[in-house]
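Peer 1: Mind looking at a prediction? Sequence and model below.
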Amino acid sequence: MRKQDMTLDNAARRKQTAAREERMRTRPPKGPQLVGELADRTREPDSVRSDNIGFVLDILRQEGPISRIEISAALELSRSTVTEITAELLNDGLIQVHEDEEAADSATVRGRPRVRLSLNPRAAYAVGVRLGLSQITVSVTDFVCDVLHSSTLPFRSSRQAPEVVADVVEDAILRTVADCDLKLSDINAVCVGVPGMVDSKLGICHWSPAFSRIPVPFADLLSQRLNIPVVIETHTVPLATAERNFGSAQDQDTCVVITLGHGVGMGILINGEVYRGAHGFASEFSHTKIEEGGPLCECGQHGCLEAHIGFRAILQAAGEEVAGPVSEDPRSRERKVLELIERADAGNEHLRTVFAQVGTYLGRSLANLCGVIDPARIIFSGLNMRSSHYWLEPAKTALFANVRAPMQGRLEFVVNDRDDVFWSRGAAALVLHQLYRSPLLLRAKKSAAQ
């Protein structure tokens, strides 16, 4: 992973624009477009068959390499159905016969050796992006979601023109893809995690601290620049996906992922799937109200949870303990909060109380959430994990004091310090999941390239 300056001067922008126009002119026609949920737009004519193909690809992602008999047993599909589907997927180059020591040993057993199958890592490539307020992280993954290369690029996206943000994200993607020795035409889809309220189906960001104006059709802005399908999601959705696929939610189907930092993010996993709600706004935990007429939040309303426990609120509660002025630069706030944590660790009781109060507010809010969703596990992540030894126990105390007795003692708590590559890998996993369920997209791209 590398870091580099993302400042684009006028000459660089002209070069970028010329390269973009050349891509648009020379790119062969594409198949079905990625707009929001891939599976909603690009299903097989036979939806049951399409679902079964997706199930086979997904079980190969999770458990592969495995045999057809094992696939049949795991999915409760007939052996003939699995044989037909896998033959088609092998012909399309989406899966491969897996050759390893175990497969070789099977040849010594009487009867026909058991063939084991796995996803073909080179069948497709995805790009995941985490758009932060102080930096952008881009990860390129193969078809099994192994990260080929990542880049973390300093950039203050706070209150920027959407077109400027799209230009910088475009440049970051181009550089990272090139570092993998791939061409942009090799990439099947891009997913960007954006802080704020996002309608992933329409590709519109309705509110975000990253943009100077709203609403923003950011998926279209970026897709027009790259000429590649682009999906945008609320930034905690990729994190929840990452936790489910290769993190702390692999063994639990119903979990809540909470992030603490500049704001309060949430990703919801119900029955193993990310829950977005009817309009994509189900993760707006940060702006649930905990005090009538309370402090002003950055969203423009009063009394939000973020206005009580986000970085701005912590700095205000610390008062004179904050050394020097605090600018609106997100990096400045992050540095100031880290300084407060260090002083609390050095014995400052007032600051310890400030961080403990974060836990109390958080626990009360989580009690309301748990009464509705009943998660098995709450997973914490984000920039404020450094102070978890001050707020976690108060959060548990406040939560259990406000839930019914049968729920007490059953909840599990996990604190993770995930880096941005983990988040961006989750973004790539989101579009890969949609590709597993919509192999028409992969076939169309393959046909267009031939």
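Peer 2: It's in.

Peer 1: make it CA atoms for all contacts and neighbour counts henceforth
Peer 2: Fine.

Peer 1: contacting residues around residue 253?
Peer 2: Taking Cα atoms under 8 Å, 6 or more residues apart in numbering, we find residue 253 in contact with 269, 270, 271, 272, 273.

Peer 1: What's the local residue count around the closest residue to residue 235 other than its chain neighbours?
Peer 2: The spatially closest residue to residue 235, leaving aside those adjacent along the chain, is residue 193, at 4.0 Å (Cα to Cα, 6 or more residues apart in numbering). Summarising burial for residue 193: neighbours were counted as other Cα atoms under 10 Å, giving 25.

Peer 1: try the one 4 residues further on
Peer 2: Using other Cα under 10 Å, residue 197 has 22 other residues around it.

Peer 1: got another, please set it beside the one above:
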Amino acid sequence: MASGIRHDDLRRNNRLLVLSSVRKVGQVSRTQIANATGFSASTVSAISAGLITEGALREIEAEEPAAILKRGRPQVGLALDPRAGTVVVATLTLNHLSAALLDYAGTTIADRAKRLDTLRISAAALEDEVSGIVAELVEHAAQKAAGPVLRVVLAVQGITDRAGREMVWTPITPWTGLGFADLIERRTGVPTGVENDCSMIATALMSANTARRQRDFAVVLLSHGIGMGIVLDGRIFSGTHSSGAEFGHLMLHPGGALCRCGKYGCVEAYAGSYAIARAAAGNGEKVQPLSNISTADMTKLVNAARNGSPLEQKAFDKAGEAIGLGLGSLFALVDPLPVTFVGANTQAFDLMKPGLRRGLQATAGGARAGNIAFALEPDEMPLIRQGSALRALQHLDEEIFSPGIALAG
């Protein structure tokens, strides 16, 4: 027996479709919303009127240049009302902490950044730094009357739990099981989610909605460490217990090169910045990895390889081979996916590509990849912030404004 659709659920879904249509475009006419959603003009008018009254949407008057949405007579458009609320997005990576305050339309109001010695800082100090930078921006929003902070998203380099409450494990600090969501909520009173950084990169790229990234693709972070985000059937993949795709710690060679995770033979132990620098220096695979390699140091290695230095050339080739073997193993489980490589070490992609292709062809999954194309995005940090902002703002759309929850004050 088919179950009926509750009126409240239908209303909520319809309102969310309208909000999503506006968020996707930024400024849009009611006619364009009707065409995108399949709703009648009267339905769009009724839903948008309610959302305007509640403060989620605003009308763009015809005399505003941004309101000229189509040829001919300009229409009155709709846009997200930036005053509806704000969100804070924060990012914790190796030796770096940053955060930003954004309004409901996604415009940055304020941001903060600082360097931390994440490998040596105490757990208590790290928790205080992360919660403190968020609290500072929550206070800033109150002082500037920017609108209530309704959601915090913290993106971390490492494994998060499926519920989005903890940083379960990370290579950037020895501390595990850090409950950042509870900590931030206690300090600020704002609902918080903790997300994997590569999943946030994938979220940002998914929003671009290019032909290659509509439904299924993978993101590989090439940096000090190696990370991955996967989108399958238009959704970010996560595990049953955690954030899922720890590609950098996929085992290639048991007993092989020492990884910073403490294990031997991981993809990252050959392809991370520290692994490339270790090999380029002629050090053995079991030598303890350096804690950090700057982008400038990596650029020197890239230039040396391009100038014919054999150690550097071999190091980048080995890194590419490790990535290819890892992707080939993935493609044995999941059909070959378009791959976007992200991060500072994409500057060396031409040096890695021959080894990558060779590694792919050495695996059954990779052999099925054919002539799969690769895309490059050199800077991961704006993508992490963009993905985190999208996740936070979508939470407001789905959990606050589409159900029509009244906000205090």
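Peer 2: Structure's in. What do you need? Please read all numbers here as calculations on a predicted model, not as lab measurements.

Peer 1: Name the helix or strand for the residue in the second structure that the residue nearest to residue 235 of the first structure lines up against, please.
Peer 2: Residue pairing (TM-score structural alignment): residue 193 of the first structure is matched to residue 155 of the second structure. Taking DSSP states H and E as the criterion, the element that holds residue 155 of the second structure is strand 149-156.

Peer 1: post-alignment, that strand versus the first structure, mean distance?
Peer 2: Superposing on the first structure and averaging over aligned pairs (mean Cα distance after the TM-score superposition for the first structure), strand 149-156 of the second structure comes out at 1.1 Å.

Peer 1: elements contacting that strand?
Peer 2: Using 3 or more Cα pairs under 8 Å, 6 or more residues apart in numbering; DSSP states H and E as the contact criterion, the secondary-structure elements in contact with strand 149-156 of the second structure are strand 86-93, helix 123-143, strand 192-196, helix 197-208, helix 381-396.

Peer 1: report the angle between the axes of the last one and strand 86-93?
Peer 2: Comparing the axes of helix 381-396 of the second structure and strand 86-93 via axes from the mean of the first three to the mean of the last three Cα atoms, to 10 degrees yields an angle of 140 degrees.

Peer 1: what angle sits between helix 381-396 of the second structure and strand 192-196?
Peer 2: If you take the same axes, to 10 degrees, helix 381-396 of the second structure sits at 140 degrees to strand 192-196.

Peer 1: which helices and strands does helix 381-396 of the second structure pack with?
Peer 2: So helix 381-396 of the second structure, by 3+ Cα pairs under 8 Å, 6+ apart, packs with strand 86-93, strand 149-156, helix 197-208.

Peer 1: so the helix or strand that comes right after the longest one corresponds to what in the first structure?
Peer 2: Okay, so that is helix 197-208 of the second structure. Following the chain from helix 197-208 of the second structure toward its C-terminal end, the next helix or strand by DSSP H and E is strand 217-222. Against the first structure, the aligned range for strand 217-222 of the second structure is residues 255-260 (TM-score structural alignment).

Peer 1: can you give me the strands in the stretch 151-300 of the second structure?
Peer 2: For the stretch 151-300 of the second structure, the strands defined by DSSP state E, counting those that start in this stretch occupy 159-160, 167-169, 192-196, 217-222, 226-232, 235-236.

Peer 1: Give me the contacts around the second one.
Peer 2: Strand 167-169 of the second structure has contacts (Cα under 8 Å, 6+ apart) with 156, 158, 159, 160, 161, 175, 176, 177, 178, 179, 180, 194.

Peer 1: what's the spacing between the aligned residue in the first structure for residue 309 of the second structure and residue 388 of the first structure?
Peer 2: For residue 309 of the second structure, the equivalent position in the first structure is taken to be residue 348, counting by TM-score structural alignment. Residue 348 of the first structure sits 16 Å away from residue 388 of the first structure, taking Cα to Cα, to the nearest Å as the criterion.

Peer 1: Show me which of the two is the more surrounded one.
Peer 2: Using other Cα under 10 Å as the criterion, residue 348 of the first structure and residue 388 rank with residue 388 on top: 21 against 14.

Peer 1: Can you find the partner of that one in the second structure?
Peer 2: With TM-score structural alignment as the criterion, residue 388 of the first structure lines up with residue 349 in the second structure.

Peer 1: Pull the contacting residues for its match.
Peer 2: With contacts defined as Cα under 8 Å, 6+ apart, residue 349 of the second structure is in contact with no residue.

Peer 1: just residue 254 of the first structure next, same as before
Peer 2: Applying Cα under 8 Å, 6+ apart, we find residue 254 of the first structure in contact with 268, 269, 270, 271, 272, 374, 375, 376, 377.

Peer 1: Number of residues surrounding the equivalent of the last one over in the second structure?
Peer 2: For residue 377 of the first structure, the aligned residue in the second structure is residue 338 (criterion: TM-score structural alignment). Here the count is done by other Cα under 10 Å, and residue 338 of the second structure has 16 residues near it.

Peer 1: Quick check: buried residues in whichever helix in the second structure runs longest?
Peer 2: Within the second structure, and with DSSP state H defining each element, the longest helix by residue count is helix 310-333. In terms of neighbour count (16 or more other Cα atoms under 10 Å), helix 310-333 of the second structure has its buried residues at 311-332.
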